[in-house]
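Here is my input; please provide its structure:
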Amino acid sequence: MRKLKNLLLTMLFFVTASVFAQTKITGTVLDETGEPLPGANVVEKGTTNGASTDFNGKFQLNVKSTSGTVVVSFVGYETKEVSYDSSDLGTVKLKMSNLLEEVVVIGSGVIDLAEGRKTPIAVSTIKASEIQDKAGNWDLPEILKSTPSVQNIKAGGFGDGQMFLRGFDQTNTAFLLNGQPINGMEDGKMYWSNWSGVMDVANAVQVQRGLGSSKLAISSVGGTVNIVTKTIDNREGGYVKQTFANNNYIKSTVYYSTGVSEKGWSFSSLLGHWQGDGYVNYTAGQGQTYFFSVGYQPNESNTFNFLLTGAPQWHAAAGRGTIQEFLDNGIRFNSWNEEGVNSPNLINGPEGKRYPGGRNIYHKPVANLSWDWTINEKSSLSSVLYGSLGRGAFASERISDGVGFARGSYNNHNWYGLVSNYTNQLSDNLEFNIGTDIRTYNGLHFRGVNEFVGISSINESSTFSGNYEITNTYGGINPWGMLFNPNTEHDQRLGYDYEEDITYYGLFTQLEYSKGSFSGFFQGSVSNQDHVKTDHFNFAESTDSEKVSNFGYNLKGGASYEITDNHKVFGNLGYYSRQPFHDDLFDNIRNSNDLIAPAVENQNITGFEFGYQYGSEFVSMNLNAYHTKWGNRTLLSNNGEIFDTPAYESYQTQGVEQIHKGIELEVMTRPLPGLKVNGFISIGDWKFSGDGRQRTFDSDGDEIGSATTVQLDGLEVGGAAQTTAGVSADYKLSPILSVDANWNFYKDLHSIGSLTQAPLKLPTYNIADLGVSINPTLKEGTYIKGVGFRVNVNNLFDELYLESVNGNTQASSNPSENWKGLNTSNRARFGYGRTWNASVKISF
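Now for the predicted structure:
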């Protein structure tokens, strides 16, 4: 009995000692100007024990001992270690950084952010707070427009925008979601309508121009955009947000996170719904956003996270019109959807015009499972296993005398992959990385019936062999129906029916040396892509193409030298042997399995850049110079006419070489308390070099005539402005009121389209935006932690400008047929006029 009593007393002593050893420390995290940083992370060094600051930058954290060190971090600011030996840390000020310094909890070894390597790159980071303030009803590219060498083209309908980086379109810019490549594997394209929810869940977005820091064998030409989403929150909380905007746009969002429990579990979720009429006529749309994350930390060495997100949506598309049509009808004119113009027989339904010209309907859920394993003090392993099921179509009418059907051009896919990276600190000065990137993709492409109008079937026996009657419909205008009711029957398809299988194997490695003021790195990667195309349509047996295998590799290296604490110089050099896209390999991607002859060879990309960085307490500056030579590329273009008409032609031009060079200057300042003023200027010189071999195809994908030589040498590369500049300012007028504005300037923008003629130079233009934020101070201890009101006005002065022109018709000798020096017969798209959005956000 006495032994039992002594044992209980001993246990009680240790329990009591451990309880009393717990110390609660408090403090406030501010930026350099004294503004609070809500959501900053405060973590006990060497553990996963942490807390986040509240709306006023305050925190409290239970730690294991009365003295030690905490690590304080916030996105866009330098991480700071603070020692404590009392319960109050007081004020902790963080210095703003141009780089992303946030501690990424999940996938840290896979997500290639700039601070993951000491040798600098040309990079800009957009914080979560800025994304939330300025997102409104825009897609991600609009938020990135104040980044050097970035231009956003809105393109008319919801989610139809494009982004250019250093003159390269987004098919040649790598987009990563938590380390997972998300560009289309067939053609590299990005469809922002599939990613409308990314603005709601993004913690930060980092634009790496040029060579970047990514170790993957992705061979991006323009650069890399890293989108880092929410995963595990250290504390419980959430928000509800309501957004309103022009043209009857409304969006509702709710987010909640449990924080990390004592057993290491965390759950977070976001749900949203949006709808609106669209700025351009007849471009209504609506959709949802869902995001679910489950995290588990069984111990300090392992962290697991499962994430599921998607943005099902539908939206009507906007076509190009001639400049004259816009001048006659206004910039909201939609050439595809105007009654009596190109769609005389519109289908009517509950939403009014159901298929005016064309409607995009898509659902692309994405899931990934991440595992971070700290093996020991010197080594770690980070892996992401992911999958995506895309289901949807572009639907348009096929009506005569009020009856007919809505035809859908379906583009479905099944996509799975694994990215894994092992890191080992070989010595105090040398770090080694090695990893793998494996992807498998199955694309399903066909035409079918979305719905019947006044009929119940169509018979295509006169066109195809056998009794060919289509009686089933799939999807309608519902993206959820697209996902759960896909067309899996080959005899219920029309027009074309083929699938593509792409398998990708990549291996990458990096070695970085750092000692004193010097750092240097070397990266290498190899990859192999296998391509097979299978044609199903109207055959007794499906036929497979010849299997194509292409080997590629990347080599990158660089070095930097820190002259003083404030001055640093660096240089990077890289060479890519990049495999052609799947769509570049076949003679006719829709109706033929024949490979292009002569075969398409790898593209050759050589890039080098030099940079200088300056940083002080109130001013930081980045100066970059770059030169990119892109050889043996295949260029796809069209004549700008309406698709599915006899006038429409598309062009495939092989053997094209482009040279892009330029300089970029970015300056960030804090001249006064509460005032931030930033500016940038980028000057590019982007031209074609040599000649190309061009083939012409009609709207059915059939080749017209024979290949011809086109003279490209010295022609300007169109699509994006080669000279851009901008200034932005943010001023905190009071603790609850702040105003921000930005001005963007665009010059040396050229047309795209046929390469048989020189491109046209478009008029210079500039745009100003204004924003106001109101964040009332709330009484401490209430359940509601913060309330925020936000108003944005874009294109404040209602500038009338041409965003893009698809055509090469030179100015007419008759002045009445020109506008600002351009022939008004060219097909084009004007940019949006003045728009606005407003939101209220309640945090709890």
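
Could you use CA atoms for every contact and neighbour count after this?
Noted.

Asp798 against Trp836, yeah?
No. The pair Asp798 / Trp836 is not scored as a contact, 11.4 Å apart, by CA atoms under 8 Å.

structure for this one too, so we can compare:
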Amino acid sequence: MVKKRWLFLALALVGPLVTWAQHRMSIKVVDKQTQRPLAGATVGLEGSLASAQTNLNGSVQFKNLKEGTYRVQVRYLGYKTINQTIDISADESMQIALAPQAFLADEVVVNGTRANANSATTYKNVSQKELAKNNLGQDLPYLLEQTPGVVSYSDAGAGVGYTGLRIRGSDPTRINVTVNGIPYNDSESMGSFFVNLPDFASSVDNIQIQRGVGTSTNGAGAFGASINIQTNTRRDTAYAELDNSYGSFNTWKNTVRLGTGLIDNQFTVDGRLSRIQSDGFIDRGASDLKSFFLSGAWYGNKSLVRANVFSGKEKTYQAWNGVPEEKLFGTPDDIEGFIAANGLEGKDAENIRQANPRTYNSFLYQNQNDNYQQDHYQLLYSTTAINKLTLNGALHYTRGSGYYEEYKAGEKYTDYGLNPVVIGDSTLKKTDLVRERWLSNYFYGLTYSAEYKANDRLNLTLGGAYNRYKGDHYGDITWSRNPLFTAVENYTSAPDNSFQTAYRYYFNKATKNDFNVFGKGDYRIGNVGLFADLQYRRVSYSFLGYDRNLNNVQQQVELNFFNPKVGISYQLANNSMAYASYSIGNKEPVRDDYENSTPDSRPKAERMQDIELGYRLGGTQFNAGFNAYAMFYKNQLILTGQINDVGAQTRMNVPDSYRMGVEADVKWQPIPAFYWALTGAWSQNKIKNFVEYINIYDENWEVADQQINALGRTDIALSPSFVGSSELSYRPIADTEIAFISKYVSRQYLDNTSDQERSLDAFFVNNLRLSYQLRFKGVKHIGLSLLVNNIFNEKYESNGYTYSSIYEGDPTVYTNNFYFPQAGTNFLLGLHVGF
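Modelled structure (predicted):
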């Protein structure tokens, strides 16, 4: 807890460290042709943290400036960006005129679902430059780790392969992800699998993370956050870039990026090809990832057309079982007890005895791989042909197909819909087998928005989407040690007495239609901004599930959601603002919730009320965002252990739960060569009245009953009460950076019981980043980067799971905890060459 207090103290002390200087500078931004003031233009002073938006009079003021030379940058959508050098030796007042841009900028594509500096929304923008600093091979969740409230995790332990992130304790199924405004979350599971888009950050221009419900967007409901990704934007000059990285665990990343620049003042073509390979920290936790990105655009003075085609292909050895507690923390006797309790023998028993406790992987089968390919096609169109009106539309299509293969020992024939096999006088009830579980899906639709800027006070947006998902789910047995059928013609004998088969033991289809429409507007009265956002969403889902007679039949549900949002902001004189908002979000259950229940036990949709209060401050040496939030859930879906009427442990609704907390995002830059960035997120995440259900098994390992424990107010699983980060950056000479990066995450409970015996210990991890830029004739730049992760070799686990059981006649509750250890000290060394 000392480390936690240290971060808290740092945040408290940084606030008053603003260096007061002598001068002020007032800037008024106007339209060059009409001389009309431009409200909402962004004005920044390069080399400092100062950035602000102009008021209704087109004016902005910077105070406490030291004497010296400043480079002022002024940006406004639809106008050419101005960079101007100004010498400050006394108070200055100046006017900057922006000329209308000769082409439509890519930013309009995502503008309809984005928050801006005057929005009553809690958000964080991450630029391509910030992403590139750490983009040496790890997946996107690890590149976002320094943003408030984010906890990332990796199955293979080193940030390559299967990774994920939680924001405010909310898991990936509750985080809405869009790419150019197009939904990315899987329509059925609601998760976002970044392993299917390896090295995607190399084609990203910027990311906005909105915490809480946020603004209306497309796709799955945002229940903890939304991640809005915009891919590459216009580059006027031709370029070629090579990125190569090598690091621990035989990790390689190779990336080639090419671009034509602007052709005939209208066309651009950009492309990327990437490969990432890693053996992983966990035994056999290897990943082989490939991807490409191709984009072509046409720019007119009032219209824009962009076509994107991108794809990812992954082959990842499974490491999703984790390490049992007995192996990670126990004695040899504990390990022997685990072996006996789980019936391990032969190579499996020797594996758990001999493996390194922190790298143990229970899987030994050589092809225990996950294989999946996902191809994306996007056609984006924007136009401002009608005065004051911007129209955006996008067509999209995603094709996904793949499977995971696994070896299963001693499987019952009846579990696969087969009868026991009789050979002579012998009856075979079980067999060893290899199976593949397949997904083959299609996702397509359209998104649109119309933005009407009536005047400097009023903006209106109408938007929405219609998307359709079609997915086939099926499983094949590809090999069995014993025959699957008694009829000889159904199998062939092999020299090793094994039997080949291609038996399909299940097949079902799912279809989901997702329609939404939203309207929002913001209106300014002096320094006060008013905001309203109303969304209607309709979901229709057809799936294979149990009916009231426990027959597996095709079923359908239809859900209608209304998601209103209102907010108010107040612009203060010192380039700061305060805001408050109230939002309601609704979210449907996931596939497993529907598939493993009946209409009588089917869970209800979740509902959340989100209250956000915040303050943002921008200065030349210090900027900060502070906010408080309260998210109140009705019918939140969680695992309780309760068995429903079809014998499944699906998620159940809990009537009342909440997340409440405060967040800080602070950056201090006393001199141009040094900055300190800090984030902190303190929270309480509670279920008001939690009831735990524990299975009681009979001698045949069948569930005979359940023990019920009423536990009252408990913590929500995997929701730390504190998450903090720090980045200290120093540039001792030009083109050189030394950065010390820290991350602290407090205790996380593996389930909802608040039992410390079922939890992840707090961890404090520190990384070191070194970079140096070189320039040679004929080469634009050469960049060398070294990222040393976990430099103090902290032994920690960032994810895990647990389950408990009781056996008839024995009142003891046996709890099994599993953990995902993360790598100790490791490195990534990168070389970037730009032409």
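
now what about the TM-score between them?
The TM-score (TM-score structural alignment, normalised by the length of structure 2) is 0.75; 689 aligned residues with a CA RMSD of 4.0 Å.

okay, Asp798 and Trp836 of structure 1: which has more neighbours?
Comparing Asp798 of structure 1 with Trp836 by neighbour count (other CA atoms under 10 Å), the higher total belongs to Trp836, at 19 against 13.

Isn't Ser458 of structure 1 up against Glu469?
Actually, residue 458 of structure 1 is Ile. It isn't Ser. Yes. At 5.8 Å, Ile458 of structure 1 counts as touching Glu469 under the criterion of CA under 8 Å.

Structure 1: which residue goes with His832 of structure 2?
With TM-score structural alignment defining the correspondence, His832 of structure 2 maps onto Lys841 in structure 1.

Checking that match next. Helix, strand or coil?
Lys841 of structure 1 falls in the strand class when you classify it by DSSP: H, G, I helix; E, B strand; the rest coil.

Excluding chain neighbours, what is closest to it?
Computed as CA to CA, 6 or more residues apart in numbering, the closest residue to Lys841 of structure 1 that is not its neighbour in sequence is Lys241, at 4.3 Å.

Next: Ala599 of structure 1.
Nearest residue to Ala599 of structure 1, sequence neighbours excluded (CA to CA, 6+ apart): Leu585, at 7.2 Å.

and if you look at Gly224 of structure 2?
Nearest one to Gly224 of structure 2, counting by CA to CA, 6+ apart, is Gly212 at 4.8 Å.

just checking, what residue in structure 1 corresponds to that neighbour?
Match for Gly212 of structure 2 (TM-score structural alignment): Gly210.

hang on, isn't its match packed against Val221?
Yes. With contact defined as CA under 8 Å, Gly210 of structure 1 counts as touching Val221 (6.6 Å).

Would you confirm that Leu774 of structure 2 contacts Thr736?
No. Checked against CA under 8 Å, the pair Leu774 of structure 2 and Thr736 is beyond contact range at 9.4 Å.

Could you check which helix or strand contains Phe13 of structure 1?
Using DSSP states H and E, Phe13 of structure 1 maps to helix 2-21.

Check which element follows that helix along the chain.
Using DSSP H and E, the helix or strand that follows helix 2-21 of structure 1 in sequence is strand 23-31.

any chance you could map the strands in the stretch 301-450 of structure 1?
Assigned strands in the stretch 301-450 of structure 1, in chain order: 302-310, 313-316, 321-322, 348-349, 352-353, 359-363, 366-374, 379-400, 403-425, 430-453 (criterion: DSSP state E, counting those that start in this stretch).

tell me the most buried of these?
Among the strands of the stretch 301-450 of structure 1, the stretch with the highest mean neighbour count (mean count of other CA atoms under 10 Å) is strand 313-316, at a mean of 29.

Test my guess that Glu609 of structure 1 contacts Tyr626.
Yes. In this structure, Glu609 of structure 1 is within contact of Tyr626 by CA under 8 Å, at 4.2 Å.

ok, and the closest non-adjacent residue to the residue most central in space within structure 1?
What sits nearest the mean C-alpha location of structure 1, by CA atoms, centre = their mean, is Phe175, with 5.3 Å. With CA to CA, 6+ apart as the criterion, Phe175 of structure 1 has its nearest non-adjacent residue at 4.9 Å, and that residue is Val225.

Can you tell me what the one you found aligns to in structure 2?
Mapped onto structure 2 by TM-score structural alignment, Val225 of structure 1 lines up with Ile227.

Could you report the neighbour count for that match?
Neighbour count for Ile227 of structure 2, taken as other CA under 10 Å: 20.

got it, and Leu242 of structure 2?
Counted by other CA under 10 Å, the residues lying close to Leu242 of structure 2 total 17.

quick check, it in a strand?
Yes. With three-state DSSP as the criterion, Leu242 of structure 2 is assigned to a strand.

Hmm, it is touching Arg272, no?
No. With contact defined as CA under 8 Å, Leu242 of structure 2 does not count as touching Arg272 (9.8 Å).

shared neighbours, these two?
255-257 (CA atoms under 8 Å, 6 or more residues apart in numbering).

tell me the secondary structure for Gly157 of structure 1?
Three-state assignment for Gly157 of structure 1 (three-state DSSP): coil.

what's the burial count for it?
Look at Gly157 of structure 1: counted by other CA under 10 Å, it has 25 neighbours.

Now do the same contact list for it.
Gly157 of structure 1 sits next to 278-280, 283-284, 315-318 when contact means CA under 8 Å, 6+ apart.

ok so, going back, and for Glu609 and Tyr626 of structure 1, which residues touch both?
Counting by CA under 8 Å, 6+ apart, the shared contacts of Glu609 of structure 1 and Tyr626 are Gly210.

what's the spacing between the closest residue to Asp133 of structure 1 other than its chain neighbours and Val71 of structure 1?
Spatial nearest neighbour of Asp133 of structure 1, chain neighbours left out: Arg790 (6.7 Å); criterion: CA to CA, 6+ apart. Between Arg790 of structure 1 and Val71 of structure 1 the distance is 31 Å, computed by CA to CA, to the nearest Å.
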